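Peer 1: Quick one: sequence plus predicted model below, questions after.
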Amino acid sequence: MKEEFMRLITVLLITCCFVFFASLAFANEGTSTVVSVNGVDLTKAELDQEISKIVPMERSFHGGLSEEKQLEINKKGMETLINMELQYQDGLSKGQRLDKKALEREIDLLVAKFPMREAYLEAVEKAGFSEQTMERFVSRNIVSKNMKKFEVDDKVNVSDAMVVSYYEEKKASYMKPEEYRASIILVKVPPSALSEEREVFKKKADSVYQQLKTGADFADLAAKFSDDMSRIKGGDLGYFHAGQADDQDFDAQIQKLQVGEASSVIRSLKGFYIIKLTDKRPPRQLPFEEMKDKIRLLLVNAEKDRLYKLWIDGLRAKAKIIYPPEKKTDKGSKS
């Protein structure tokens, strides 16, 4: 966890040097207070670092962020910043702190990522930190994570009996539905094909079907004529259950077949296909031994969430959290 944190901080500092993330503050803005937690002022630079960690997870496939999403991320970043500060302060009150030598080692790990110490200090300044505030930032992140381990992770207790009890209570939901195994021969038709062209592909599919009816091997025909990737396995699609296929007609057709039976030529959005049902498995109860590890993980994570909320809610209930008043902008002033 510590190595991951150091790697992340280094990446963020380098990012600031190149002004990669547009919302990061300039150095003179980074020192402005965004919230005060029990008398400790937290800065925009610290908030920007927390926001930077969230953005990659929230960015859309196309890389954009809507204004609404950005506001949501900013809110999450602020909540994380406050929570980590509360965890840090709780740690300090309980004697958890990095001594001078330990802190120096952590900082040295950061400095070592840069060609020289001056480059590190420049990156720190561009991120909106001073050397001293960066040291506190590093200390807070490590101490708060250590406290989370002490107050949450180490207190989780999920017994074997709890796992068994959960399985028995939810047993009905641990059923595997009826499964099918099928093979396919697909004659793909381009979406832009005209009706005359589509008829040519239909005749090809009909020809394959006639060969199948006269005794040709399905797998051989799939390997020779199918446009589906499954052709390399003789058209075998493996096992699946109803509802998994993109094509609802495919589901409907497969349920009509007997094991060993092939369909006639079926038209679909992709083209024309023939399917053969090769096996069918009845619904079955998933045994406890097969599910116990997944259930344990589910219960452990749920207990961690409960303990963390209990801890943080307690800290927040006693905390004095003050947000500075928003600055009024003069519409007539030049930006």
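Peer 2: Nice, thanks for sending it over.

Peer 1: switch to C-alpha atoms for all contacts and neighbour counts from now on
Peer 2: Noted.

Peer 1: ok, the residue lying farthest from the centre of the chain - contacts?
Peer 2: Centroid-distance maximum for the chain: T214 at 51.0 Å, with C-alpha atoms, centre = their mean. If a contact means C-alpha atoms under 8 Å, 6 or more residues apart in numbering, then T214 has no contacts.

Peer 1: Would you mark the buried spots in the longest helix seen in the chain?
Peer 2: Looking across the chain with DSSP state H, the single longest helix is helix 288-318. The neighbour-count check on helix 288-318 (16 or more other C-alpha atoms under 10 Å) flags K292, I295, R296, L299, V300, E303, K304, L307, Y308, L315 as buried.

Peer 1: elements contacting it?
Peer 2: helix 67-93, helix 131-151, helix 160-169 (3 or more C-alpha pairs under 8 Å, 6 or more residues apart in numbering; DSSP states H and E).

Peer 1: Mind checking what helix or strand follows it in sequence?
Peer 2: The helix or strand immediately downstream of helix 288-318 is strand 321-322, counting by DSSP states H and E.

Peer 1: packing partners for that next one?
Peer 2: Counting contacts by 3+ C-alpha pairs under 8 Å, 6+ apart, strand 321-322 is packed against strand 33-37.

Peer 1: Could you check the helix or strand following the strand it packs on and say which residues are buried?
Peer 2: Later in the chain than strand 33-37, the nearest helix or strand by DSSP H and E is strand 40-43. Burial within strand 40-43, assessed by neighbour count using 16+ other C-alpha under 10 Å, is assigned to D41, L42, T43.

Peer 1: quick revisit: closest to D108 out of the helices and strands packed on helix 288-318?
Peer 2: When the helices and strands packed on helix 288-318 are compared by C-alpha to C-alpha, helix 131-151 sits nearest D108, at 10.9 Å.

Peer 1: Same question for that closest one: list its buried residues.
Peer 2: 133-134, 137-148, 151.

Peer 1: Give me the distance between that helix and the centre of its chain.
Peer 2: Averaging C-alpha positions (C-alpha atoms, centre = their mean, to the nearest Å) puts helix 131-151 25 Å from its chain's average.

Peer 1: here's the one I want to compare it with:
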Amino acid sequence: MKYELRRMIVPMLAAFFLAAAPVGAQDAKVKPAQKAEKAPDKIMPADKPEKVPDVVAKVNGKKITGKEYQKAYAELLGPMMGQSKGALPPDHKEKFKSAVVERLIIAELLIQKAEQSKVPVKSSDVDAELENIKKRMGSPENYKKALETNGIKENELKGKIRQSLLIKALIDRDIASKVTVTSQEAKTYYDSHPDEFKVPERVRARHIIVLVPDKSAAKAKEEAMAKIKEAQKQINKGEDFAEVAKKFSQDGAAQKGGDLGYFTQGQMVPEFEKVAFSLKPGKVSSIVETKFGYHLIKVEDHQKPTTQGFPDVEKRLIENLKSQKTQK
């Protein structure tokens, strides 16, 4: 959960400019009136930014601190490590360090421009986004822990949210509002990327699971089997599957009546998947054994593979293409 909190800030400037873009992306251009000074590259190590100066850059007198650099470095490093399968190529390390600083500079320039332009951001919008973050954290305890883990106080978080909303408003006003995508452009994209609009076969199912830990003794397995059989008996008598799941099931879906939502092939263990995709909607399986334990499965819906029609995706596709143009 170390960086989860920062990823939730919509659409955080860090997410917009510090996302996993290629390290060799085009350098930012800074106008003469918007002075940005970088600290020497030699003091920024390639693998871990452990020893950095207190100030890594100045933008019109505003300092970008070493701490901010370290956080941005770590945030960007994760996706880059994934792309390079475990390690950054040596020739990318110097570019990577520079890219982090440059993106922080771009971020600060945009914040300053938004402030100078008096782009409106309501306190109520900041508060609403903060509440969204709290809800997504799941509980007050998780939220508090995330603040502590990220080394940030709530007032600082609200400041980051405000900056994010400032940037979004500025981009919407000065860039996004001037970007257009026609229906024909969207249709051309749709026709040339058919795989993106294919929806695979999927099933929505509920289940009841009685857990059987690995290497369980024979007696424990017998007790688990007896419990799943009792659940099966109640269902066969006509009791609602969801209510029986709440009483008997032993996983996180129990309180949702065992609802697992929709899933496609390959998402569940083979024994479970085989049964789920063979059942007709409304039917309940016999007892299924997997490495997790004993299950009863009820299929609620079974959707065959299909392709989304252009009218169904046109509006969303136009917005996505506008977003891509805006970021360019």
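Peer 2: Looks like it arrived, so ask away. These figures come from a predicted structure and were not determined experimentally.

Peer 1: where does the TM-score land?
Peer 2: The TM-score (TM-score structural alignment, normalised by the length of structure 2) is 0.50; 220 aligned residues with a C-alpha RMSD of 4.9 Å.

Peer 1: that older thread, quick one: the longest helix of structure 1 to helix 131-151, angle?
Peer 2: Angle, helix 288-318 of structure 1 to helix 131-151, by axes from the mean of the first three to the mean of the last three C-alpha atoms, to 10 degrees: 130 degrees.

Peer 1: between the buried residues of strand 40-43 of structure 1, which is nearest S23 of structure 1?
Peer 2: Minimum distance to S23 of structure 1 across those is 14.0 Å, recorded for T43 (C-alpha to C-alpha).

Peer 1: The closest one contacts G30, doesn't it?
Peer 2: Yes. Contact criterion C-alpha atoms under 8 Å: T43 of structure 1 and G30 qualify, at 6.2 Å.

Peer 1: could the helices and strands packed on helix 288-318 of structure 1 be laid out in a markdown table, adding distance to S183 of structure 1?
Peer 2: Shown next, in a markdown table, are these (distance: least, C-alpha to C-alpha, whole Å):
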| stretch | distance to S183 of structure 1 |
| --- | --- |
| helix 67-93 | 44 |
| helix 131-151 | 51 |
| helix 160-169 | 35 |
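
Peer 1: so which of those helices comes closest to Q49 of structure 1?
Peer 2: Short answer: helix 67-93, nearest of these by C-alpha to C-alpha, at 8.4 Å.

Peer 1: any idea which helix or strand comes after that closest one?
Peer 2: For helix 67-93 of structure 1, the succeeding helix or strand toward the C-terminus, using DSSP H and E, is helix 100-111.

Peer 1: Give the aligned range of the following helix or strand past that following helix in structure 2.
Peer 2: Counting by DSSP H and E, the next helix or strand C-terminal to helix 100-111 of structure 1 is helix 117-126. Alignment note (TM-score structural alignment): helix 117-126 of structure 1 is unmatched in structure 2.

Peer 1: list the buried ones in helix 117-126 of structure 1?
Peer 2: Residues of helix 117-126 of structure 1 classed as buried by neighbour count (16+ other C-alpha under 10 Å): Y120, L121, E122, A123, V124, E125, K126.

Peer 1: How about stretch 167-182 of structure 1?
Peer 2: Residues of stretch 167-182 of structure 1 classed as buried by neighbour count (16+ other C-alpha under 10 Å): Y167, E179, Y180, R181, A182.

Peer 1: separation between K134 of structure 2 and D127 of structure 2?
Peer 2: Computed with C-alpha to C-alpha, to the nearest Å, the distance linking K134 of structure 2 and D127 of structure 2 is 11 Å.

Peer 1: quick revisit: which one of the helices and strands packed on helix 288-318 of structure 1 lies nearest to L109 of structure 1?
Peer 2: Nearest to L109 of structure 1, of all these, is helix 131-151, at 11.2 Å by C-alpha to C-alpha.

Peer 1: Would you enumerate the residues in contact with the equivalent of L321 of structure 2 over in structure 1?
Peer 2: By TM-score structural alignment, L321 of structure 2 lines up with L299 in structure 1. Taking C-alpha under 8 Å, 6+ apart as the criterion, L299 of structure 1 is in contact with V158, V163.

Peer 1: Repeat that for S268 of structure 1.
Peer 2: Applying C-alpha under 8 Å, 6+ apart, one finds that S268 of structure 1 lies in contact with D247, D249.

Peer 1: Structure 2: which residue goes with that one?
Peer 2: S268 of structure 1 maps onto T290 in structure 2, by TM-score structural alignment.

Peer 1: Is V111 of structure 1 in contact with Y120, as I believe?
Peer 2: Yes. Using C-alpha under 8 Å, V111 of structure 1 is in contact with Y120, at 5.7 Å.

Peer 1: what's the overlap in contacts for these two?
Peer 2: Shared contacts of V111 of structure 1 and Y120 (C-alpha under 8 Å, 6+ apart): none.

Peer 1: Now do the helices in the stretch 101-250 of structure 2.
Peer 2: For the stretch 101-250 of structure 2, the helices defined by DSSP state H, counting those that start in this stretch occupy 123-137, 140-150, 154-174, 183-192, 218-236, 241-248.

Peer 1: Just tell me which of those ends up closest to Y73 of structure 2.
Peer 2: Y73 of structure 2 sits nearest to helix 140-150 of all those, at 13.9 Å, using C-alpha to C-alpha.

Peer 1: In structure 1, what range does the closest one match?
Peer 2: Helix 140-150 of structure 2 corresponds to no residue of structure 1 when matched by TM-score structural alignment.

Peer 1: report the angle between the axes of that helix and helix 123-137?
Peer 2: Counting by the same axes, to 10 degrees, helix 140-150 of structure 2 lies at 100 degrees to helix 123-137.
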